[in-house]
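>>> pasting a predicted model and its sequence here:
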Amino acid sequence: MWKHTAARWVLSMLIALSLMHVVAEKNDEGTPCGCALETGGVAEYFCSVMDEVWEHETDNFTKPVLGDPPASFSWKDNGGDWTTPARYQGNCGSCWAFAAVSALESIINIREGVATLDPDVSEQYILSCLPSSGSCHGGSPYLAYYYLHSTGASGDYHNGIIPEECFPYQARDDVPCSEKCADWEEKLIPIADYGYWIPDGSEEDRNRIKTQVMEDGPVVTFMMATEDFQQWGLIHHGQDDYYPYPGYVPGIN
């Protein structure tokens, strides 16, 4: 049953991921990196990894044509709910993996034209088999796509992601990759393309993001939660501060 479904999803992924943009923002002095439950060495490590990746890659998707978006729009209420259910990440800083997977699952729904299809793919596969993309201490959804697409050692020698049932989420990054299901290679959903473009903060680019969401589906964005985000209350930092923290945007308002 799954093999037939997976094969159909492969076709939709070839279309959907060519349209997916990993949208990030940066200031004049920073480069988008990952998220972290704690600051310091882990976050700095992933920033250095992202710097190395982006040294060889420029904005590899062009900005979408500027449209005239309405005041509000949501894939959660557009003739149906095209997003997949929110899932609990547990005591693991895997927000970045959940952001990447959530956008991907929603795009599969949209491209298949079935709001209730609701595929469930494995965040644990990313944590356990693609450790270069991140850990329970933070990571990058861009790196998740980068290594899912890779067929080298860092990409588990295969392009794609597997279903949740093949490698259930355990909220740990020390689960061996070998614990995935035995026939995982037959269940891989390949990724044809991925990429990002960097908004400049202008109203025009904000409207481009809105247009992107409406035309192509949810996009992944960054906002970093600093230590004071762990407490309830009003958080305010300088307008030029840059905090990349992954999430995904299913609509506009």
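Sure, I can see it.
>>> from here on, contacts and neighbour counts on C-alpha atoms
Will do.
>>> and stretch 59-69, end to end?
With CA to CA, to the nearest Å applied, stretch 59-69 spans 23 Å between its terminal residues.
>>> one more to weigh against that first structure:
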Amino acid sequence: MSWSKKCYYAAAILFIFGCTSCYHVVSSSSSSSLCYSEESSMCIKHEKWMAEHGFSYENEKVKKTRYQIFKDNVAHIERHNQEGKHTYKLGINEFADLTNEEFLAKYARSSVPSFNVTSNQSSFEYKCTKHVPHRLDWRDYNAVTPIQNQGDCGSCWAFSAVAAIESIVAIRSGKLTRLSQQHVLDCNYEHDTCEGGLIHNAFEFVIKNGGLASAIDYPYTAIQGKCSNNKPSSLSLNITGYSVVPQNNEKALLKAVANQPIAVYIDASTFQFYKSGVMTGKCGTRLNHGVVIVGYGKEDGVKFWLLKNSWGRGWGENGYMKLKRKVHAKEGMCGIAMFPVYPNV
């Protein structure tokens, strides 16, 4: 078949599916064609994905590279979901043209904790809690602010710390206020940055600073900027200290979450395409990300922790994740029990 006829049939197929930008690639040169023959449906999927997320590439070479990664990731996602033996589903999201190594380098850069006792550390006051509900979701108590997106900045440590502060203040005062991660990112005394940081350093900053600005007064930019520490505090109650939950102890962690959302470090290496259900299976303990446990429960016979993440509503269950609870490993699933920490009021 001549090239002109090939172009004609490819263009006809793509016109039916509305993939005009693919047709532009097809008609430009045969060597750069992504939307031809058996590739057409995958290319259309890629083009629609680009349009949905507002992505574009600097040149055709980069686009080809990203397309191949996208294609491999989609194959992995579809294979996982078709196996029908998992308790969770994967889905195509905004991270679909990144390798797992690239994804972790961008979005999971929390520092591995190296904890020194300070004057602001308090004892674990929930050890005597005797009864906990079978399920709990702090969102039902107006104690969790909406999901946000940290973007390309590795500021999960600030997001998890601020979310834990927002929640305990709401529980104690009845007033839920979105607070500023940017204030912590710009002004923290340990100079933790978009390259990663420690959750308890964020608590230390809020305590020593005597407050924290609102997200409205000090909005998030996903870039560390110059400190503007002249914004009014929006804390209705002051943070007086913070506590570490007994490490590698899911029973203690359950008692803590029954009283307030808890910030945790976690190994997010397998989280890139999580979509729904209870995440189970192999998972490491190389702590590289910070999230907040905002509840727990049981789904289809599997007990889970409910996690609030900071990768936007397009990831997971509208920004949330269910992670298997009560596993044999003392560290918990993905190391969730290794270093839980929470603020005190």
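In hand now; what should we look at? Predicted model, so just to flag it, every value in this text is computed and none were measured.
>>> tell me, how many residues neighbour Val162 of the second structure?
Val162 of the second structure is flanked by 25 other residues according to other CA atoms under 10 Å.
>>> isn't it right up against Gln182?
No. In this structure Val162 of the second structure lies outside contact range of Gln182 using CA atoms under 8 Å: 10.0 Å.
>>> and the longest strand seen in the second structure, what does it pack against?
In the second structure, with assignment by DSSP state E, the single longest strand is strand 289-299. Using 3 or more CA pairs under 8 Å, 6 or more residues apart in numbering; DSSP states H and E, the elements in contact with strand 289-299 of the second structure are strand 136-137, helix 156-173, helix 250-257, strand 262-266, strand 302-308.
>>> what's the most buried one of these?
The highest average neighbour count among those, using mean count of other CA atoms under 10 Å, belongs to strand 262-266 at a mean of 29.
>>> need the helices and strands packed on strand 289-299 of the second structure in TSV with distance to Gly211 of the second structure, can you?
Shown next, in TSV, are these (distance: least, CA to CA, whole Å):
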stretch	distance to Gly211 of the second structure
strand 136-137	27
helix 156-173	11
helix 250-257	24
strand 262-266	19
strand 302-308	23
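>>> among the ones you listed, which is nearest Lys89 of the second structure?
strand 302-308 (14.5 Å; CA to CA).
>>> would you check the span in the first structure matched by that closest one?
On the first structure, no counterpart of strand 302-308 of the second structure exists by TM-score structural alignment.
>>> nearest spatial neighbour of Gln182 of the second structure, skipping sequence neighbours?
Distances taken as CA to CA, 6 or more residues apart in numbering put Tyr220 closest to Gln182 of the second structure, at 5.0 Å, once the chain neighbours are dropped.
>>> need the counterpart of that neighbour in the first structure.
Using TM-score structural alignment, Tyr220 of the second structure lines up with Tyr169 in the first structure.
>>> can you give me the neighbour number for its match?
Neighbour count for Tyr169 of the first structure, taken as other CA under 10 Å: 21.
>>> sec struct for it, please.
Under DSSP: H, G, I helix; E, B strand; the rest coil, the three-state class of Tyr169 of the first structure is coil.
>>> and it, how close does it get to Ile209 of the first structure?
Distance from Tyr169 of the first structure to Ile209 of the first structure, by CA to CA: 31 Å.
>>> residue contacts, the residue nearest the centre of the first structure?
For the first structure, the residue nearest the mean C-alpha position is Ala100 (1.8 Å; CA atoms, centre = their mean). By CA atoms under 8 Å, 6 or more residues apart in numbering, the contact set of Ala100 of the first structure is Pro141, Tyr142, Ala144, Tyr145, Val220, Gly247, Tyr248.
>>> how about 10 Å then?
Ala100 of the first structure makes contact with 22, 123, 126, 140-145, 219-221, 246-248 under the criterion CA atoms under 10 Å, 6 or more residues apart in numbering.
>>> now Tyr145 of the first structure
Per CA under 10 Å, 6+ apart, neighbours of Tyr145 of the first structure: 17, 22, 97, 100-101, 104, 126, 133, 155, 159-161, 191, 193-195.
>>> can you tell me which of those is nearest Asp118 of the first structure?
The closest of the contacts of Tyr145 of the first structure to Asp118 of the first structure turns out to be Leu104 (CA to CA; 10.6 Å).
>>> so how far is Asp137 of the second structure from the equivalent of the closest one over in the second structure?
By TM-score structural alignment, Leu104 of the first structure lines up with Ile165 in the second structure. Using CA to CA, we find Ile165 of the second structure at a distance of 17 Å from Asp137 of the second structure.
>>> same check, this time on Leu306 of the second structure
8 Å.
>>> just Asn201 of the second structure next, same as before
According to CA to CA, Asn201 of the second structure and Asp137 of the second structure sit 27 Å apart.
>>> now do Val62 of the second structure
Distance from Val62 of the second structure to Asp137 of the second structure, by CA to CA: 43 Å.
>>> before we move on, what about Gln181 of the second structure?
For Gln181 of the second structure, the distance to Asp137 of the second structure - CA to CA - is 23 Å.
>>> before we move on, what about Ser160 of the second structure?
Going from Ser160 of the second structure to Asp137 of the second structure by CA to CA gives 17 Å.
>>> now swap in Glu204 of the second structure and tell me
Distance of Glu204 of the second structure to Asp137 of the second structure, computed by CA to CA: 27 Å.
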